[in-house]
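Participant: Below is the sequence, then the predicted model.
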Amino acid sequence: MFIKRNSTVLAMLFSVSVPATDSQEQQLTVLKDPNCGCCEQWLKALPDGFSVSVQHPNNLTQRKRDSGISAEVQSCHTAISNNGYVFEGHVPPTLVAHYLAGKKSDNGIGLTVPGMPLGSIGMEMGTQFQPYTVYEIKSDGSITSYRQIVSLERQKALSKEVKSYEQ
């Protein structure tokens, strides 16, 4: 299944675009359980500029491991960019765009939000919120803190601080 993000609505929500190489859209392949509703909510929050393919593999855990995501930092869904970067769990979509725009370390392979923090994108429950950390996954399997999301207000403001990467 391919989903093309609605540019008008999502541009207003996220004020970010994903830089495309040679005028091509960024592509994400999302691996998820077919019955997971929070994954669907996360998909809807992705910014303009993404073309998304959704797969429901029987070997989801193994596919995560094969992509460099250890059991300690796994969550419910995995997005893999067309250039091989991984985004595990409820990573704020604006940080996915940041990362793909080059805001990463030299040996980074992607971002993860381990578990399923209450109030993270896709896990919204009114005003309930559990602070969480977005980690960068390194090529050697280690992780480092990439961004602290300390409040629902901070998460909402995150999209406002991301500037457009279009020229």
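Facilitator: Now that the structure is in, tell me what you want to look at.
Participant: use CA for all of it now, contacts and neighbours both
Facilitator: Noted.
Participant: Which parts of the protein are strands?
Facilitator: Taking DSSP state E as the test, the strands found in the chain are 2-4, 26-31, 50-55, 78-81, 86-89, 108-113, 132-138, 143-149.
Participant: Below is an additional structure, to be compared with the one above:
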Amino acid sequence: MNVIYLLRHSVIFCLSLFSIITFAQDKPTVDTLLQVYKSPQCGCCVKWVDHIEQAGFTTQVINTNALAEIKTQFAIAPKQRSCHTAVSQQGYVFEGHIPAKVIKRFLQEQPDNAIGLSVAGMPVGSPGMEVENNFMPYQVILLMKDGTTQTYAKIDSAKQQF
């Protein structure tokens, strides 16, 4: 009886351990909570938040009329600004209509000396800026701590965003 008892409990323990290991591997490897600062009236920001949430991010939306101050606080240069600013729990900034898959890649890579990413302006066809089948190619810019920038990703078609 003791052998059967031990065998049964050993199997249960192994299955439990396997479940825990499998669950840990399924957990996201990136920081998935974003605080999104936006104007209370901005509809495209709402659409971008929907895009981000559909990709698995959790958002905390903060409606504010002090967006310029927020952007200055997070060291986003005027020429890199857009309509909304998202901030990860780690302090990375994501300015504008950046595709979720590019943000996920950035959070996995965490480039040295980077503060985040930007899609300046509001390119037609970018996530949240969809207008029928219109699309305007754009670049996702890597923002560095020293104020310099470089191209992080080129988005040449609507399909590349997803």
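Facilitator: Yep, that arrived. These numbers come from a predicted model, not from an experiment.
Participant: Spit out the contact partners of the aligned partner of Trp42 of structure 1 in structure 2.
Facilitator: Residue pairing (TM-score structural alignment): Trp42 of structure 1 is matched to Trp48 of structure 2. Neighbour list for Trp48 of structure 2: His97, Pro127, Gly128, Met129 [criterion: CA atoms under 8 Å, 6 or more residues apart in numbering].
Participant: Double-check the last one against Gly121; I have them as touching.
Facilitator: No. Using CA atoms under 8 Å, Met129 of structure 2 makes no contact with Gly121, being 10.7 Å away.
Participant: picking up where we left off before, could you dump the contacts of Trp48 of structure 2 to JSON lines with distance to Gln73 of structure 2 and neighbour count?
Facilitator: JSON lines is the format used below for those (distance: CA to CA, whole Å; neighbours: other CA atoms under 10 Å):
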{"residue": "His97", "distance to Gln73 of structure 2": "19", "neighbour count": "30"}
{"residue": "Pro127", "distance to Gln73 of structure 2": "25", "neighbour count": "24"}
{"residue": "Gly128", "distance to Gln73 of structure 2": "24", "neighbour count": "23"}
{"residue": "Met129", "distance to Gln73 of structure 2": "26", "neighbour count": "18"}
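Participant: Turn these into a markdown table, including distance to Ile21 of structure 2.
Facilitator: Shown next, in a markdown table, are the contacts of Trp48 of structure 2 (distance: CA to CA, whole Å):
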| residue | distance to Ile21 of structure 2 |
| --- | --- |
| His97 | 36 |
| Pro127 | 35 |
| Gly128 | 37 |
| Met129 | 40 |
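Participant: Could you identify the pair within those that is furthest apart?
Facilitator: Maximum pairwise distance among those (CA to CA): 7.6 Å, between His97 and Met129.
Participant: Now do the shared contacts for these two.
Facilitator: Counting by CA under 8 Å, 6+ apart, the shared contacts of His97 of structure 2 and Met129 are Trp48, Met122, Pro123.
Participant: Tell me the one among these nearest to Gln54 of structure 2.
Facilitator: The closest of these to Gln54 of structure 2 turns out to be Trp48 (CA to CA; 9.8 Å).
Participant: Can you give me the buried ones in the helix or strand hosting Ile12 of structure 2?
Facilitator: In the assignment (DSSP states H and E), Ile12 of structure 2 maps to helix 2-26. When burial is assessed from 16 or more other CA atoms under 10 Å, helix 2-26 of structure 2 yields no buried residues.
Participant: Now do the contacts for the residue most central in space within structure 2.
Facilitator: Closest residue to the average C-alpha location of structure 2: Ile103 at 4.0 Å, with CA atoms, centre = their mean. Taking CA under 8 Å, 6+ apart, we find Ile103 of structure 2 in contact with Phe94, Leu117.
Participant: Mind telling me what it corresponds to in structure 1?
Facilitator: Match for Ile103 of structure 2 (TM-score structural alignment): Val96.
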